[in-house]
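S.K.: no FASTA, just this:
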């Protein structure tokens, strides 16, 4: 075959290859078609569900951490209550961490984790020091009477438990089980705190 013939063959092959590539890129010839209306709607629905679940988790964590702040404020105002409140506070700190991670680790609540480690490590004077250290809004008001403070803390625990219970209706199954567990613990804490206030 002559050089000219070889060159013509190469040019023809290149043209055929380019045409084939152009055909592959066309949606009508087997390329990736655009998503259908149903697929787009399903994607939008999945995004809505994800946003709703994220908002639910944020509310649950905010509720648990708000209760934790209430424990800290009560301990700061009434150090003598530390033997009674420290175990419950530690449990609430664990709940806040679990709700933030879907029940796996305590990473999303570093402030709560640090605070929960401090009270049991030393005497009853330690929790007030750690409770007032974090920067932020002014400390929560706490009744001067210890029994009234316990009643207020019990009411806060009950409110948090009720909120977690209400969230069960829209929570995904795994997170709903965690919420139910935390709500049950919160109700038990409210009872124990109420009994403590009567003592």
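M.R.: Right, received. Where do you want to start? Values in this document were obtained by computation on a predicted structure and should not be read as measured data.
S.K.: all contacts plus neighbour counts: C-alpha atoms, from now on.
M.R.: Will do.
S.K.: show me where this structure has strands.
M.R.: When assigned using DSSP state E, the chain turns out to have no strands.
S.K.: Give me the residues contacting stretch 80-95.
M.R.: Contact with stretch 80-95 is made by 64-65, 67-68, 71, 75, 106, 112-113, 116-117, 119-120, 124, 127, 146, 182, 189, as judged by Cα atoms under 8 Å, 6 or more residues apart in numbering.
S.K.: take a look at this one as well, against the first:
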């Protein structure tokens, strides 16, 4: 079951308030202007982008948590983490969600909705990888479900990100075998 975070709710509320304020006019007798279909579509897409980027940003936070808890896994996780950071940036472009900024290592980092202290990482490295793979699958499922309401160009991006997440989940579990 997916929960909606406070940031997503606040962003959706802010988008609604912006539409309402945009509809106000200074003309006395005309009454408030209703948003156009294009304005409503743009606000809906901005909210969708914000939610999608936040979902991937939470996944990025999980990568950081696992790498911090298990430094021996950091080299294995780095390419996957960098791909997720690029996805966060791509998902947020054109929306109101902040793009990742640099971390202490110089690689992109999320603007997390939670602190690292709230992400539980299993003590066993194999279990931590399984947990991260599960988070990848859940994120991919969320992006796939979002396809139904996304505009065509953004839907294609979401499909690519979801497919990438499925591949990451496979690599996290199967990539170390052999």
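M.R.: Sure thing, it's come through. Because the structure is a prediction, the values reported are computed rather than measured.
S.K.: before we move on, back to that, so which of the contacts of stretch 80-95 of the first structure sit within helices?
M.R.: 64-65, 67-68, 71, 75, 112-113, 116-117, 127, 146, 182, 189 (DSSP state H).
S.K.: Now do the residue nearest to residue 109 of the first structure when sequence neighbours are not counted against residue 110 of the first structure, distance only.
M.R.: Once flanking residues are discounted, residue 109 of the first structure sits nearest to residue 97: 5.3 Å by Cα to Cα, 6 or more residues apart in numbering. According to Cα to Cα, to the nearest Å, residue 97 of the first structure and residue 110 of the first structure sit 8 Å apart.
S.K.: ranges for the helices of the second structure?
M.R.: Going by DSSP H, the second structure shows helices at 6-22, 37-69, 74-92, 125-146, 152-174.
S.K.: got the ones you listed as TSV, with mean neighbour count and distance to residue 110 of the second structure columns?
M.R.: Formatted as TSV, these follow (neighbours: other Cα atoms under 10 Å; distance: least, Cα to Cα, whole Å):
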stretch	mean neighbour count	distance to residue 110 of the second structure
helix 6-22	15	14
helix 37-69	21	5
helix 74-92	20	7
helix 125-146	20	15
helix 152-174	18	17
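S.K.: Can you add distance to residue 112 of the second structure and give those back as JSON lines?
M.R.: Conversion of these to JSON lines gives the following (distance: least, Cα to Cα, whole Å):
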{"stretch": "helix 6-22", "distance to residue 112 of the second structure": "10"}
{"stretch": "helix 37-69", "distance to residue 112 of the second structure": "6"}
{"stretch": "helix 74-92", "distance to residue 112 of the second structure": "11"}
{"stretch": "helix 125-146", "distance to residue 112 of the second structure": "15"}
{"stretch": "helix 152-174", "distance to residue 112 of the second structure": "19"}
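S.K.: Quick one: closest of these to residue 30 of the second structure.
M.R.: helix 6-22 (14.3 Å; Cα to Cα).
S.K.: Nearest to residue 115 of the second structure among the helices of the second structure would be which one?
M.R.: Using Cα to Cα, these put helix 37-69 closest to residue 115 of the second structure, at 8.2 Å.
S.K.: what packs against the closest one?
M.R.: Helix 37-69 of the second structure sits against helix 6-22, helix 74-92, helix 125-146, with contacts defined as 3 or more Cα pairs under 8 Å, 6 or more residues apart in numbering; DSSP states H and E.
S.K.: Would you check the span in the first structure matched by the shortest one?
M.R.: I take that to be helix 6-22 of the second structure. Aligned using TM-score structural alignment, helix 6-22 of the second structure spans no residues in the first structure.
S.K.: Ok, the longest one next?
M.R.: In the comparison with the first structure, helix 125-146 of the second structure aligns to the range 146-167 (TM-score structural alignment).
S.K.: Now that stretch on the second structure. Mean distance?
M.R.: Here the mean offset of stretch 146-167 of the first structure against the second structure after fitting is 0.5 Å, by mean Cα distance after the TM-score superposition for the first structure.
S.K.: who's in contact with the aligned residue in the second structure for residue 190 of the first structure?
M.R.: The alignment partner of residue 190 of the first structure in the second structure, by TM-score structural alignment, is residue 169. By Cα under 8 Å, 6+ apart, the contact set of residue 169 of the second structure is 132, 133, 134, 136, 137.
S.K.: if we can go back for a sec, any chance of CSV for the helices and strands packed on helix 37-69 of the second structure, columns distance to residue 49 of the second structure?
M.R.: Formatted as CSV, these follow (distance: least, Cα to Cα, whole Å):
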stretch, distance to residue 49 of the second structure
helix 6-22, 10
helix 74-92, 6
helix 125-146, 10
